[in-house]
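[1] With the input below, show me the fold.
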Amino acid sequence: MEFVLLLIILLGLLFGLEMLLRKWLGVKKTSLSDTPAKNIDRWGRGIFLVIALGVFYFGIGGDLVVLFFWFWVVYLTALTFFQAYLQWKYIKESKEHLVTLLIYPIGIAALFAIAYLYS
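    Presented below is the predicted three-dimensional model:
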């Protein structure tokens, strides 16, 4: 139960930090689905998912907890940088990619903190 509460608190903090960053940078929320990158984003996420599941399947055999943790770190890293690139390329008038790139290390640090606390 305390794990779920910790996740809810961390997600709330990340959401609040994102709101503060948006206000500080003056960035309005813009979605990639409103741009020509809509299909590229869908295809890219699907390809990343297929590759990630394939790597995860072939990596099974060792310590599953460690494998699962690093799976999420690498998968979220790839998706974040892919999304930031598409935001930079297709939403030029916005600084949406900066918000994505600034939130990412905090989210990964939270993931490492959770892994440290519960290992």
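
[2] C-alpha only now, for contacts and for neighbours.
    Noted.

[3] what helix or strand is residue 73 on?
    For residue 73, the host element (DSSP states H and E) is helix 64-90.

[4] helix/strand/coil for residue 30?
    Secondary structure for residue 30, judged by DSSP: H, G, I helix; E, B strand; the rest coil, is coil.

[5] contacting residues around it?
    Contact analysis of residue 30 by CA atoms under 8 Å, 6 or more residues apart in numbering lists 91, 94, 96.

[6] Second input sequence below; structure requested for side-by-side comparison:
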Amino acid sequence: MTFVWLMLTIAVALVIVDVAVRKLLGIKRAKLTDPKGKKIDLLGRIICVILAFIMYPAFIETEVLEMNYLFIILFTVLFCFQAVVQYIYIKESKEFIITLIMNVVFVIFLFNINFLLNLYSS
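    You can find the predicted model right below:
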């Protein structure tokens, strides 16, 4: 149950940050509509996920990284890739700024996941 509350907290915080930053910077929501951009975005996400599944056992067996650091790297790569695609294919919007800010907030939560779990379990 602790995990559910933690994920709910993170989701609510991300929504609040999204709304606040959009109002503060005056950025309207924009979607990726270019077919070429959609294909590149989908292909990039698939490649990132496949690489994560391939690298996961190697990292765990060799204990090179802890699990939360692996997730931090994965989500940072995914968010940055999405921001680059948005920057290239959504010319009239600054949607990539929101994506990068959401990445920073999410990484901060992931770095503090142990503290948050202890906070909810007490």
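
[7] Quick check: TM-score for this pair?
    Once superposed, the chains reach a TM-score of 0.86 (TM-score structural alignment, normalised by the length of structure 1), with 117 aligned residues with a CA RMSD of 1.9 Å.

[8] which among the contacts of residue 30 of structure 1 gets closest to residue 84 of structure 1?
    residue 96 (7.7 Å; CA to CA).

[9] Could you find the counterpart of that closest one in structure 2?
    Matched by TM-score structural alignment, residue 96 of structure 1 corresponds to residue 95 in structure 2.

[10] could you list every residue that touches that match?
    With contact taken as CA under 8 Å, 6+ apart, residue 95 of structure 2 is in contact with 27-30, 83, 86-87.

[11] if we go to 10 Å?
    Residues in contact with residue 95 of structure 2 (CA atoms under 10 Å, 6 or more residues apart in numbering) are 22, 27-32, 82-83, 86-87.

[12] Next: residue 82 of structure 1.
    Counting by CA under 10 Å, 6+ apart, residue 82 of structure 1 has contacts 41, 44-45, 48, 76, 88.

[13] Can you tell me how far the match of residue 96 of structure 1 is from residue 27 of structure 2?
    7 Å (CA to CA, to the nearest Å).

[14] For residue 44 of structure 1, which non-adjacent residue is closest in space?
    Nearest residue to residue 44 of structure 1, sequence neighbours excluded (CA to CA, 6 or more residues apart in numbering): residue 82, at 7.9 Å.
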